[in-house]
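>>> Got a predicted structure plus its sequence, pasted below:
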Amino acid sequence: MPLPEYSTFTVALPASTANAVTELPTTDASATARTVAQTGLPAWKAALTKYTMMMFILGMCVSLPLTLWPQKLLYKLKLINRVRKERWALATGQGCARWMLRIFPFCSLDAQGYHDPNPQPTIWACNHTSMLDVFLLLAADRALRGPHKRPIKIVYWRGLETNPVTRLLFRQAGFIAVNMADNGNGTANEYDRASFKTFLRETKQAFVDGFDIGILPEGQLNPTPEKGLLPVFSGAYTIAKLSKRPMSLMALHGAHRLWHPDDAIGMTVTGRNVSVRSYPGTRVYTSADEFVQTFQHVVGHFGTYGVDLPRPKLRSWLNGSAYAQLQQQLQDGDQQSPQSPAVDTL
């Protein structure tokens, strides 16, 4: 039975079928028309949206310290342990993001989720389109992963700690920092390889403590999200392989129309519809290339257009059959190439 089409849906996924893809949301012409990218807003509406967004940011800057500092004090007094402090801080960040978005509804956030009643430790991979992404994902987390979700630790660039509010939340929630040079959006990352051992140790400990891991495989803000993904790094696959954990995908579209990664555009508001999506099932990928190809086809399509691939094609990428077919085609091509006549191309 196809699922009803509405902003948040729930599917019961038995633990024994964690790698199976069951029902997917239907994508029809009307859904595409509703979610396809906006071309612009009237000047007054864009100005109002920008003002409301700035009030949301200000609200987060006030509410997070007020709610997190008492918890930090309890931890310093050794009245709560580290894991409880991190869980409370995460829940506080999610709660603040939800309530500030209700008080200052600067965007129309459509969250489509897949709810597993028996979630296993998982690595979640999502695209990165705006400085708003983390807070929108925190606000939508319950809708995306359901009431039985495991707490999550997000991998982030340590340079974000220059903002005292994000530093307070990220450190107190135990998010995992990555050290790399500030080369600007769209420029190849330069990682501090000496910090990799610490990074891997922290991800391993996160699973021991009962957390999932959230990672952004593009490695940085995408300055041109409307043109598709940046090159996708396979680090998420490496973590999954080393930790022997499965992976799940998320996708986000539209946040760049509120706060664009390109500094020349910045907070020039061109739309307020934001869609975020989690996909059914978990996968143990057989190779880094399989993960990268699947992420590019599934998340890349949604991130660019705001709608999923056609249902059969989406299902085939999520269950691995599309990648297997692609590999078979490449293998058949290699076998036939010695007998094929040479063809010049311009």
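That came in fine, so what should we check first? Numbers count the residues shown, from 1 in each chain.
>>> can we go C-alpha only for contacts and neighbour counts from here?
OK.
>>> mind listing the strands for this protein?
Ranges of strands in the chain, per DSSP state E, are 108-112, 123-125, 152-157, 176-178, 212-215, 247-253, 273-278.
>>> Buried residues, stretch 58-76. List them.
59-61, 63-65, 68, 71-72, 75 (16 or more other CA atoms under 10 Å).
>>> Out of those residues, name the ones that lie in helices.
The members of the buried residues of stretch 58-76 that map onto helices under DSSP state H are 59-61, 63-65, 68, 71-72, 75.
>>> quick revisit: among the strands of the chain, which comes closest to residue 324?
Shortest distance between residue 324 and these, using CA to CA, is found for strand 247-253: 17.7 Å.
>>> same for that closest one, what does it pack against?
Helices and strands touching strand 247-253, by 3 or more CA pairs under 8 Å, 6 or more residues apart in numbering; DSSP states H and E, are strand 123-125, strand 273-278, helix 288-305.
>>> returning to that earlier point: could I get the strands of the chain as CSV with mean neighbour count and distance to residue 335?
Shown next, in CSV, are the strands of the chain (neighbours: other CA atoms under 10 Å; distance: least, CA to CA, whole Å):
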stretch, mean neighbour count, distance to residue 335
strand 108-112, 20, 43
strand 123-125, 25, 35
strand 152-157, 22, 42
strand 176-178, 20, 43
strand 212-215, 23, 38
strand 247-253, 25, 33
strand 273-278, 24, 38
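>>> Of all those, which one is nearest residue 336?
strand 247-253 (34.8 Å).
>>> Run the angle between that closest one and strand 273-278 for me.
170 degrees (axes from the mean of the first three to the mean of the last three CA atoms, to 10 degrees).
>>> quick one: strand 247-253 to strand 108-112, angle?
Here strand 247-253 runs at an angle of 160 degrees relative to strand 108-112 (the same axes, to 10 degrees).
>>> burial count for residue 135?
18 (other CA atoms under 10 Å).
>>> And for the one 10 residues further on?
Applying the criterion other CA under 10 Å, we find 22 residues in the vicinity of residue 145.
>>> What of residue 144?
24.
>>> Residue 312 now?
Count around residue 312 with other CA under 10 Å applied: 10.
>>> and the gap between it and residue 322?
10 Å (CA to CA, to the nearest Å).
>>> Distance to residue 31 added to the strands of the chain, as a markdown table?
Putting the strands of the chain into a markdown table (distance: least, CA to CA, whole Å) gives the following:
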| stretch | distance to residue 31 |
| --- | --- |
| strand 108-112 | 12 |
| strand 123-125 | 25 |
| strand 152-157 | 30 |
| strand 176-178 | 37 |
| strand 212-215 | 28 |
| strand 247-253 | 15 |
| strand 273-278 | 12 |
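>>> putting a second one here so we can go through both:
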Amino acid sequence: MRAVRLSALLAAATLAAVTGCADKSDAEGGAGDAIRVTASDDACKVSKPEFPAGHVQLAVENKGSQVTEVYVYAPGDRIVTERENIGPGTRVRINAEVKAGRYEIACKPGMKGEGIRQKVTATGGSAKAKLDPRLEKAVAEYRTYAQAQADGTLPKARKFADAVRKGDLEAAKKAYAPSRIGWERTEPVAESFGDIDPKVDFREDGLEKGQKWTGWHRLEKSLWHDKKITADDKELASQLVDDLEDWRGRVGSAEITPTGMANGAKELLDEVATGKVTGEEERYSHTDLVDFHANVEGAQKSYELLKPVAAENDPELAGELDRQFAALFKKLDEYREGDGFVAYDTVGDSDRKDLSDGVNALAEPLSRLAAAVVGKK
């Protein structure tokens, strides 16, 4: 979910400052074979417009005055990899597996819009590098996990949509948050397709010019803010199910790599930092903690599958990730209520700060997981 308002950007800047410290010395140590991406408020400079396919490392520096994010797009704006929350003056490294072909590297000052783009080409044949069997297993198991989450989402989404179509306000409210859990656990996979996320999970202030607002959050506003269900809402409920069916059908063809899984885990923590901790994501329903927990669950799943290799290459990092995941789940458990969580508007500023600190403490080591997977420190 890409909508970000000022308060979310401030939270992102705080998180970026933390993650940037971890990567800064590495970036300053010389880019080597890395592709240098220099972002500013009005430019996105790429040092190598052409590079060999395979394992690619981006050495990103934000010289602008705004928080930015960097994407590598395949044709059709399919996301190959991304990194959000890159604060001013911050340097980070992004590891990814890239096939031969044409791509665009985009910098997005303010984390909005289409971004400033540069065309690049990955060269080389179709030969595939031999992957560690443990990583092959991790990718296969993650694909099964992502498919199971998509499959499990549809019955819950239909229950939610049925309640909307019947005009049952209270039943729709009750079904809303559970219908989103599978999506939130595997959101980077859904976002990789480019066109599904804007249809189902955008906030009103994240819409591009001329884009119709559809999906969960449009219905959320009707249920909690407008307190009524219109004929248009009933049509939107049906469209939501259709769009989620489309997502479920595409999961099997998603491009999933070990570094993509690691980067996706970090993306999920970025989602927490920019939307859930700030209360931006579920601003009408205040069910943010349900999404928050699902994001962290999804990040942990990727980590656990990659852990055999990551722990071998960087045992200290694995130990830190184990501790920080456990600590963050413990914090979240304090807000449990029944089968879910308390409404986020009942969580005070000091408690939100405590949750934010827990996210930051996990985000920093998680930003180094991709490097550990490929054996780079």
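Happy to help now that I have it. These figures come from a predicted structure and were not determined experimentally.
>>> TM-score for these two?
Once the chains are laid over each other, their TM-score by TM-score structural alignment, normalised by the length of structure 1 reads 0.26; 144 aligned residues with a CA RMSD of 6.5 Å.
>>> quick one on the thing from earlier: can you say which of the helices and strands packed on strand 247-253 of structure 1 is nearest to residue 331 of structure 1?
Across these, closest to residue 331 of structure 1 is helix 288-305 (CA to CA), at 14.9 Å.
>>> Help me confirm that residue 57 of structure 2 is found in a helix?
No - checked against DSSP: H, G, I helix; E, B strand; the rest coil, residue 57 of structure 2 lies outside a helix; its state is strand.
>>> wait, isn't it in contact with residue 35?
Yes - using CA atoms under 8 Å, residue 57 of structure 2 is in contact with residue 35, at 6.2 Å.
>>> ok, back up a step: of all the strands of structure 1, which one is nearest residue 90 of structure 1?
strand 152-157 (7.8 Å).
>>> Point out the other helices and strands that that closest one packs with.
For strand 152-157 of structure 1, the helices and strands in contact under the criterion 3+ CA pairs under 8 Å, 6+ apart are strand 176-178, strand 212-215.
>>> give me the element the residue nearest to residue 82 of structure 2 when sequence neighbours are not counted is part of.
Nearest residue to residue 82 of structure 2, sequence neighbours excluded (CA to CA, 6 or more residues apart in numbering): residue 71, at 4.3 Å. Here residue 71 of structure 2 sits within strand 68-74, counting by DSSP states H and E.
>>> Output the contacting helices and strands for that strand.
Judged by 3+ CA pairs under 8 Å, 6+ apart, strand 68-74 of structure 2 is in contact with strand 78-86, strand 101-107.
>>> re the thing from before, rebuild the helices and strands packed on strand 247-253 of structure 1 as TSV, extending it with distance to residue 45 of structure 1.
TSV is the format used below for those (distance: least, CA to CA, whole Å):
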stretch	distance to residue 45 of structure 1
strand 123-125	33
strand 273-278	13
helix 288-305	23
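>>> Residue 101 of structure 1: which of the ones you listed is closest?
Taking those one by one with CA to CA, strand 273-278 is closest: 12.5 Å.
>>> mind checking which of the helices and strands packed on strand 247-253 of structure 1 is nearest residue 141 of structure 1?
Evaluated over those, closeness to residue 141 of structure 1 peaks at strand 273-278, with 9.6 Å, by CA to CA.
>>> which helices and strands sit right next to the closest one?
strand 108-112, helix 133-145, strand 247-253.
>>> Kindly tell me how buried residue 151 of structure 2 is, as a neighbour count.
Other residues near residue 151 of structure 2 number 18, with proximity taken as other CA under 10 Å.
>>> Quick check: what element follows the helix or strand encompassing it along the chain?
Assigned by DSSP H and E, residue 151 of structure 2 falls within helix 133-165. Next along the chain after helix 133-165 of structure 2, taking DSSP H and E as the criterion, comes helix 169-176.
>>> Now do that next one against helix 133-165, angle only.
180 degrees.
>>> just checking, next helix/strand downstream of helix 169-176 of structure 2?
Sequence-wise, the next helix or strand downstream of helix 169-176 of structure 2 (DSSP H and E) is helix 181-185.
>>> List the neighbours of that following helix that are in contact with it.
If you take CA atoms under 8 Å, 6 or more residues apart in numbering as the criterion, helix 181-185 of structure 2 is touched by 149-150, 152-153, 190, 268, 290-291, 294-299.
>>> Let me see the ranges of the helices in the stretch 151-300 of structure 2.
Using DSSP state H, counting those that start in this stretch, the helices of the stretch 151-300 of structure 2 run over 169-176, 181-185, 187-191, 197-200, 216-220, 231-250, 258-271, 288-313.
>>> okay, those in CSV with mean neighbour count and distance to residue 340 of structure 2 next?
CSV is the format used below for those (neighbours: other CA under 10 Å; distance: least, CA to CA, whole Å):
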stretch, mean neighbour count, distance to residue 340 of structure 2
helix 169-176, 18, 11
helix 181-185, 25, 11
helix 187-191, 23, 20
helix 197-200, 21, 22
helix 216-220, 22, 17
helix 231-250, 18, 23
helix 258-271, 26, 19
helix 288-313, 22, 7
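>>> Reformat those as TSV; add distance to residue 356 of structure 2.
Shown next, in TSV, are these (distance: least, CA to CA, whole Å):
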stretch	distance to residue 356 of structure 2
helix 169-176	25
helix 181-185	18
helix 187-191	20
helix 197-200	25
helix 216-220	23
helix 231-250	30
helix 258-271	10
helix 288-313	11
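>>> for those, which one sits closest to residue 161 of structure 2?
Among the helices of the stretch 151-300 of structure 2, helix 231-250 comes nearest to residue 161 of structure 2, with 4.8 Å by CA to CA.
>>> Run the angle between the closest one and helix 133-165 for me.
When the same axes, to 10 degrees is applied, the directions of helix 231-250 of structure 2 and helix 133-165 differ by 160 degrees.
>>> which other helices and strands contact helix 231-250 of structure 2?
Counting by 3+ CA pairs under 8 Å, 6+ apart, helix 231-250 of structure 2 packs on helix 133-165, helix 197-200, helix 216-220.
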